[in-house]
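[1] need a structure here:
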Amino acid sequence: MTLIYYIIFIFLSIFHKQLCLELTSTINDFNDPLILTPLIKKGNISYAQNAAKVKPLMGDINSYAGFFTVDKRYNSNLFFWFFPTANKNKNSPLILWLNGGPGVTSMVGLFEGHGPYYLAENGTLIYRKHNWVSDHSVIYIDNPVGTGFSFSDPEGISRTQADVAKNLYAGLVQFFELFPEYRSNSFFVAGESYAGKYVPALCYEIHMKNSKAEFKINLIGLAIASGYSDPKHMIEGIGEYYYQMGFIDQNEKVFYNNFSKIICDLIDKKLWLSAKNKMTELHFKFLDLSGFSSFYNILKYEHYSPFEKLDKFMQKDVVKKSLHVGNKTFTSYSNDVMIAMSENVMISVKPMLEILLENYRVLYYYGQLDLITSYPLAVNVFNNLNWSGSGEYKNATRKKWFVKNTLAGYSKTVKNFTEVLVRNAGHLISSDQPIRALE
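    Reported below is the predicted structural model:
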């Protein structure tokens, strides 16, 4: 018996040593990105969590980062940065945040919007007082693959909303395997601008998968800031809107109305790329007529972009080492992703949204000063939704919305649906009005 025990001991020692060597190689090779999928598949959850832990870039803010393989065929991997809530409440809601573009990193939402850090112009980090992590756990994912630190072979770059949703769902399943303690938390998907298409597409994917999958994601609702979800109905009234705002005159309004009709006809004919190119032409026409270089805020005619400072910061060796991204290059905005998604830009997610409205809480909020996804154009989208609350919505009364005894905007709620106009905010609501966005 002693000999048998000795043999077993030697075998287990060798196995443990080999396992440790594998894990050490996976965790400590700083030239390679930390791909957590193999560890998760082997059930080495505690090792994976420890490997993903981020050395705080400032203070004692707790976070995790790494990659999930979402399509092995094309080496497609999504980068995530996860911040557990600072309030230590294990039941706090969990939020997935996605930026738009297509091709814009979700690190814009983290650093420019509502994460615990703010990135100053000189590249230093500043603690953000009003941040979402104070009372929520938040996952930021660079989406689609090819955006930010996320990477893929060229064949794996997403071309449709279905591609995006499939990859995000695969990443989420792995997230809940890596952090099983969050499976019962209320889960929300949120995003901004073009993520007005990503968010409904992902939520619809979750909705469909939950009807069959053994593990069901506890999706409660979705929230979309400055959402671009239904291109046709946002374009229809654009000439009248610009005219009423004083940016174009009567003759130019006629041009806009005729041109937007051409775009809508192309959408009806499913000539997606032609419609997208015409829309781009229309946008440049506005910049030429108005003298603006940005659509983001009526009060700010000069263009502002955080991409340059964000690229410099994320490419620092200390940052890349802390986030376990190895030698991967960071891209704030991916033109490759934009080109790949071009034919999908003008396709509506309205049918998905109509199903989601019957099953989940849905919030859309828009800045009063936004020129690119303007509130009146969004209302046109809402008025054209076919769901059980559509008639009630059209007759519902808008209410004043106050934050800290100050008029923050106006809201309307019907059944599961709430729409909000945020005063004194442009396209980037969290940047312009952080307290109101947090509320």
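
[2] rest of the way, CA atoms for contacts and neighbours
    Fine.

[3] quick check: closest non-adjacent residue to the residue most central in space within the chain.
    The chain has Leu98 as the residue nearest its centroid, 0.7 Å off, counting by CA atoms, centre = their mean. Nearest non-adjacent residue to Leu98, counting by CA to CA, 6 or more residues apart in numbering: Gly191, 4.5 Å away.

[4] quick one: the one you found is in a helix?
    No. If the criterion is DSSP: H, G, I helix; E, B strand; the rest coil, then Gly191 is strand and not within a helix.

[5] tell me how far it lies from Ile141.
    Note on Gly191: its distance to Ile141, by CA to CA, to the nearest Å, is 11 Å.

[6] which SSE is Lys278 in?
    Element membership of Lys278 [criterion: DSSP states H and E] is helix 272-290.

[7] what comes up buried for that helix?
    For helix 272-290, a neighbour-count test (16 or more other CA atoms under 10 Å) marks 272-276, 278-279, 282, 286 as buried.

[8] the helix or strand harbouring Arg436 packs against which elements?
    Element membership of Arg436, judged by DSSP H and E, is helix 434-438. Packed against helix 434-438 by the contact rule (3 or more CA pairs under 8 Å, 6 or more residues apart in numbering; DSSP states H and E) you find helix 429-432.

[9] second chain to compare with the first, below:
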Amino acid sequence: MQILSHTLLLSAACGLAASAAVNLQDKRSIVKRDGVTYNVFEHAATGAKMEFVKNSGICETTPGVNQYSGYLSVGDNMNMWFWFFESRANASSAPLAAWFNGGPGCSSMIGLFQENGPCHFVNGEKKPSLNKYSFNEYANVLYVDQPIGVGFSYGTDDVTSTKTAAPYVWKLLQAFYAQFPQYENRDFGIFTESYGGHYGPEFAYHIQEQNEGIKNGSVEGEKINLVALGINNGWFDTKLQEGAYIDYAYKNSYKQIIDDSQRSSLEDSLKNDCLPAVEQCLSSGSDSDCQDASSTCGDIENTIIQAADFDVYDVREPSDDPYPPATYSSYLADSSVVKAIGAKSTYQECPNGPYNKFASTGDNPRSFLSELSSVVKSGIQVLVWAGDADWICNYIGVQRVAEAVEFDGSSQFSNATLKPYTVNGTKKGEYKSVDNFSYLRVYGAGHEVPYYQPAVSLQVFKQTMQQQAIKST
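    Model (predicted):
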């Protein structure tokens, strides 16, 4: 499972040439290794090499729908895993979306197999079946394991923070476009969750900076036509969201976790210890101050976790029976599956190594509200949403972040009342939208919203990718 708690489980060179002369030097070949046939693409502009298997027959079995799984070298001994699925509808014209799970340091195979991918596990089955609510019902979807060391990615991990992760993601997309040039001018969206409250704003902001550099000639590369950003149950801003741990634990729709006395004590800790430490982190920006803030505020979270028996990702479940079940991870340990998809490492869902590097720079309490505001101001469609049974990145804190975003419609958005959100006439949550910015609370959903409410998730995904404010149907 992915995690955002402070203590619980809690740049690359990117100048890319894209001239016709350089592209003529790109190399393509077929290599057979250990019984696996790889398509090899060597990108002259970056020196990157992509090796992938086409149509492994794993997960997506819809006739005529292509899939590609493999590696892109984004640096010396830095092999980033990707799994790409064409859209089941109009792949030649459908938009492109990328999915990133959080952590920091958790695999996007979580999203692929448990949430919004072409296949899922039903009723304890050991093999997946087709998911009719997959995001590739509408779009071409790219799942990425980053940073290096996460999931099936392997090699040297130079990433120590959200900001140092972003250039590698941009480089991966540049090489992806070089291999699959038909997607260069498509509408592109980023969807993410959990620590994606850091990733999403920063990745989108970095892409927009690179686009501006390409426009003024300071950066060489392909412009990425970013039109949408969606983040569910995200961790954006400790200053705004830490107190929501206490508020949600005291009063939510499902389970009271702390009593009046515990609440009072925790609020004292928040006021006297946690928030001053966060202010010091934000003021100085030093790794040591931000590490201290992470540890100090983590004491609040640990106290709440110890107060009652509950799953931090779904308060309706006990702590010793995490939900949803991790059936997929056993599937990805099957040697025949690993061989078929072209993976070259042992799958690791949320390894400690990459996480510890983020912890060493105090990345967690650093705020990405400014980047989120900048992205909203840029005019692309932005959706911030949350399942209301999740505690670790709960909807109370997420709504506070949404109402703190600065854009032309900020005042109108903050003062707007929530309206029922329906799918085919059935109420599934409540929302508000102003201009290109939407917030949605999803009823009856834990941390991984698409697992619990797949029809809702596909509907809001489509609407956001279509550059619409979300609306009831």
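
[10] re the thing from before, give the residues shared as contacts by Gly191 and Ile141 of structure 1.
    Residues touching both Gly191 of structure 1 and Ile141 by CA atoms under 8 Å, 6 or more residues apart in numbering: 97-98.

[11] and stretch 141-151 of structure 1, how far from the chain's centre?
    11 Å (CA atoms, centre = their mean, to the nearest Å).

[12] is it true that Gln412 of structure 2 touches Val434?
    Yes. With contact defined as CA atoms under 8 Å, Gln412 of structure 2 reaches Val434; the gap is 7.2 Å.

[13] more neighbours, these two?
    Val434 (18 against 13; other CA atoms under 10 Å).

[14] which bit of structure 1 covers stretch 100-107 of structure 2?
    Under TM-score structural alignment, stretch 100-107 of structure 2 corresponds to residues 98-105 of structure 1.

[15] the helix holding Arg436 of structure 1 vs structure 2, average distance?
    Averaged over the aligned pairs, helix 434-438 of structure 1 sits 0.8 Å from structure 2 after superposition, using mean CA distance after the TM-score superposition for structure 1.

[16] residue range for that helix in structure 2?
    Counting by TM-score structural alignment, helix 434-438 of structure 1 pairs with residues 454-458 of structure 2.

[17] what's the closest non-adjacent residue to Asn211 of structure 2?
    Closest to Asn211 of structure 2 by CA to CA, 6+ apart is Lys223, at 5.2 Å.

[18] now which residue in structure 1 aligns to that neighbour?
    Counting by TM-score structural alignment, Lys223 of structure 2 lines up with Lys216 in structure 1.

[19] ditto for Gly429 of structure 2
    So Gly429 of structure 2 corresponds to Gly409, using TM-score structural alignment.

[20] contacting residues for its match?
    Shown in contact with Gly409 of structure 1 (CA under 8 Å, 6+ apart): 400-402, 420-423.

[21] list the ones among those residues that structure 2 also has?
    Mapping the contacts of Gly409 of structure 1 onto structure 2 (both residues aligned by TM-score structural alignment, their matches' CA atoms under 8 Å) leaves 400-402, 420-423 still in contact.

[22] which single one of the residues you listed is nearest to Ile8 of structure 1?
    Nearest to Ile8 of structure 1 among those is Val420, at 65.6 Å by CA to CA.

[23] what do we get in structure 2 for that closest one?
    Per TM-score structural alignment, Val420 of structure 1 is aligned with Leu440.

[24] any idea what Gly155 of structure 2 aligns with in structure 1?
    Applying TM-score structural alignment, one finds that Gly155 of structure 2 aligns to Ser152 in structure 1.

[25] where along the stretch 251-400 of structure 1 do the helices fall?
    272-290, 307-314, 317-322, 335-340, 350-357, 375-383, 390-395 (DSSP state H, counting those that start in this stretch).

[26] and those as JSON lines, adding distance to Tyr364 of structure 1?
    Output for the helices of the stretch 251-400 of structure 1, formatted as JSON lines (distance: least, CA to CA, whole Å):
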{"stretch": "helix 272-290", "distance to Tyr364 of structure 1": "23"}
{"stretch": "helix 307-314", "distance to Tyr364 of structure 1": "26"}
{"stretch": "helix 317-322", "distance to Tyr364 of structure 1": "34"}
{"stretch": "helix 335-340", "distance to Tyr364 of structure 1": "24"}
{"stretch": "helix 350-357", "distance to Tyr364 of structure 1": "11"}
{"stretch": "helix 375-383", "distance to Tyr364 of structure 1": "9"}
{"stretch": "helix 390-395", "distance to Tyr364 of structure 1": "14"}
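
[27] since that was my last question, I'll sign off now.
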